[in-house]
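J.: for reference, the sequence and a predicted model appear below.
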Amino acid sequence: MIFGFDKTAMPEREKALPGRPTREFAVGDKHLVTGNPIETDGPEGFEVAVLGLGCFWGEEKTFWEQPGVWSTSVGYAGGYTPNPTYEETCTGRTGHAEVVRVVFDPSVTSYDDLLKVFWENHDPTQGMRQGNDRGSQYRSVLLTTSPEQQAKAEASRDRYQEQMTKSGYGRITTEIKPLQDYYYAEEYHQQYLVKNPFGYCPLHATGVSYA
């Protein structure tokens, strides 16, 4: 609780922090691993996936290591506050989750492949937390960029729920909805574990295979 506000509850839109009309910080130009632009949709024919599975530092690394991933970034999405800062997001009063934006080549990898990585690298039954990281910013989310992605995301949830139930886990709480706005995080968050190779950001995988 911060000044009476529960960080594990989504704020009402009208009570969310106001934010600002434009971003007031740098993001960086080149991805420190791939060498490609950070603020990009990629070459023609490439696709974008936006996924939230807890602390975005470690999750970004998980995705940039996948074949066919051209660039990644971390940011804030799924909430209300325009152009939030990290400090604002941490209050829980923006409604945003920490997410990874993945630009990928669909001739090499697929959205389905990325969904497998998503499900197998966190615990999607924990609601507004991952491990000891508590708050709405750490919730599990899939923010889709097309009707096709929405359908695949929902189908993948149902498929993984079967596997989780067999393994004794409860209901998947992952929020699945179309992406409205994506706001890049500050430059020091981008490729954080390259800049801070001993940084703390644990994965909370359950060990349950997507199959």
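T.: Good, I have the coordinates.

J.: okay, CA-based contacts and neighbour counts for the rest of this
T.: Will do.

J.: ok, and what's touching stretch 79-91?
T.: For stretch 79-91, contacts defined as C-alpha atoms under 8 Å, 6 or more residues apart in numbering pick out 2, 7, 13, 16-23, 76, 94-97, 135, 137, 183, 185-186.

J.: if we use 6 Å, what do you get?
T.: Identification of contacts with stretch 79-91 by C-alpha atoms under 6 Å, 6 or more residues apart in numbering yields 17, 18, 19, 20, 23, 94, 95, 96, 183.

J.: can you confirm the fourth one is in a strand?
T.: Just to be clear, that refers to residue 20. No - applying DSSP: H, G, I helix; E, B strand; the rest coil, one finds residue 20 to be coil, outside a strand.

J.: how many neighbours does it have?
T.: 12 (other C-alpha atoms under 10 Å).

J.: what of residue 128?
T.: Look at residue 128: counted by other C-alpha under 10 Å, it has 23 neighbours.

J.: how near is it to residue 172?
T.: Separation of residue 128 from residue 172 (C-alpha to C-alpha, to the nearest Å): 12 Å.

J.: same check, this time on residue 23
T.: Computed as C-alpha to C-alpha, the residue 23 to residue 172 distance reads 34 Å.

J.: take this one as well and set it beside the first:
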Amino acid sequence: MSFLRMLSSKFQMPEAGTMLPGRDTPITTPGKHFVNGHDLDGPYPEGFQVLYVAMGCYWGAERAFWELPGVHVTAVGFAGGTTKNPTYHETCTGQTGHTEVVKVVYDPAKITLVQLLKTFWERHDPTQGMRQGNDVGTQYRSALYLTSPDDIKTAKETANTYQQALKKIGNTATITTEIEELKEFYYAEEYHQQYLARNPDGYCGLQGTGATCPLPVAPPNP
């Protein structure tokens, strides 16, 4: 593959015939959260809800959510593509169709979906397409994957709200965030889970646009 073709493929979703097949067996067995000790894969307390966010490199994105009051547990993995049980390195080829995702399990009695979405919009740049800052490729695209039609509707409404917030600060770029029903989530390897807690000096490229999303803020830590 030529250099120009490789560079171009970083910005385009792979065609069905070029997707990597993956494997039937999961690449990792989810354990416990490195920070709070909760089970990554549940079972979760009754009534808790789940949101899946993609904001570029999932290391910094995960930390942004596990620090919020009302969030029960977070985990990183892959969604939005076709390859079954992909590895991190396979996802980085751009031939799985997946993006790097954070699974956020939360107590809706303590923090709402809208409050979580406020953090999502403000903590990254949702207008950059197949990249986030210096991280380039389809695996860094902005996305929201939800589990109910009502949640999808809410997410799209907040996207419109944040688009107006961008315009107010003179940013005319269009939000490119993928907002869809979750089809499948695959856990990433154990060493990626809560990476910045395990490696406090590790890389975090998370940067916002400077626009404030006019949505309710999360409650302070108790």
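T.: Now that the structure is in, tell me what you want to look at. Fair warning: this is a prediction, and the values are worked out from it, not measured in the lab.

J.: structure 2: which residue goes with residue 61 of structure 1?
T.: With TM-score structural alignment as the criterion, the equivalent of residue 61 of structure 1 in structure 2 is residue 63.

J.: who's in contact with its match?
T.: Here residue 63 of structure 2 is in contact with no residue (C-alpha under 6 Å, 6+ apart).

J.: name the element it belongs to?
T.: Assigned by DSSP states H and E, residue 63 of structure 2 belongs to helix 58-66.

J.: which position in structure 2 aligns with residue 92 of structure 1?
T.: With TM-score structural alignment as the criterion, residue 92 of structure 1 lines up with residue 94 in structure 2.

J.: again, but for residue 72 of structure 1
T.: In structure 2, the residue matched to residue 72 of structure 1 (TM-score structural alignment) is residue 74.

J.: coming back round to it: which one among the contacts of stretch 79-91 of structure 1 gets closest to residue 40 of structure 1?
T.: When these are ranked by distance to residue 40 of structure 1 (C-alpha to C-alpha), residue 183 comes first, at 12.6 Å.

J.: what separation do you get for the counterpart of the closest one in structure 2 and residue 55 of structure 2?
T.: With TM-score structural alignment as the criterion, residue 183 of structure 1 lines up with residue 186 in structure 2. Using C-alpha to C-alpha, residue 186 of structure 2 is found at 17 Å from residue 55 of structure 2.

J.: so the two - more neighbours on which side?
T.: A count of neighbours by other C-alpha under 10 Å puts residue 55 above the other of residue 186 of structure 2 and residue 55, at 31 against 21.

J.: is it true that residue 73 of structure 2 lies in a strand?
T.: Yes - counting by three-state DSSP, residue 73 of structure 2 falls inside a strand.

J.: pretty sure it contacts residue 106?
T.: No - using C-alpha atoms under 6 Å, residue 73 of structure 2 makes no contact with residue 106, being 7.1 Å away.

J.: before we move on, the earlier item: host element of the match of residue 92 of structure 1?
T.: Under the criterion DSSP H and E, no helix or strand holds residue 94 of structure 2.

J.: show the contacting residues for it.
T.: residue 138.

J.: what does stretch 149-169 of structure 2 contact?
T.: 146, 211, 213.

J.: how about TSV for the residues you listed, with secondary structure, neighbour count and distance to residue 45 of structure 2 added?
T.: Below are those laid out as TSV (DSSP: H, G, I helix; E, B strand; the rest coil; neighbours: other C-alpha atoms under 10 Å; distance: C-alpha to C-alpha, whole Å):
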residue	secondary structure	neighbour count	distance to residue 45 of structure 2
146	strand	22	19
211	coil	20	35
213	coil	21	30
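
J.: can I get those residues in TSV with distance to residue 181 of structure 2?
T.: Formatted as TSV, these follow (distance: C-alpha to C-alpha, whole Å):
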residue	distance to residue 181 of structure 2
146	5
211	26
213	23
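
J.: three-state assignment of the counterpart of residue 17 of structure 2 in structure 1?
T.: When structure 1 is aligned by TM-score structural alignment, residue 17 of structure 2 is paired with residue 14. At residue 14 of structure 1, secondary structure determined by three-state DSSP is helix.

J.: distance of residue 14 of structure 1 relative to residue 180 of structure 1?
T.: 17 Å.

J.: fine by me, thanks again.
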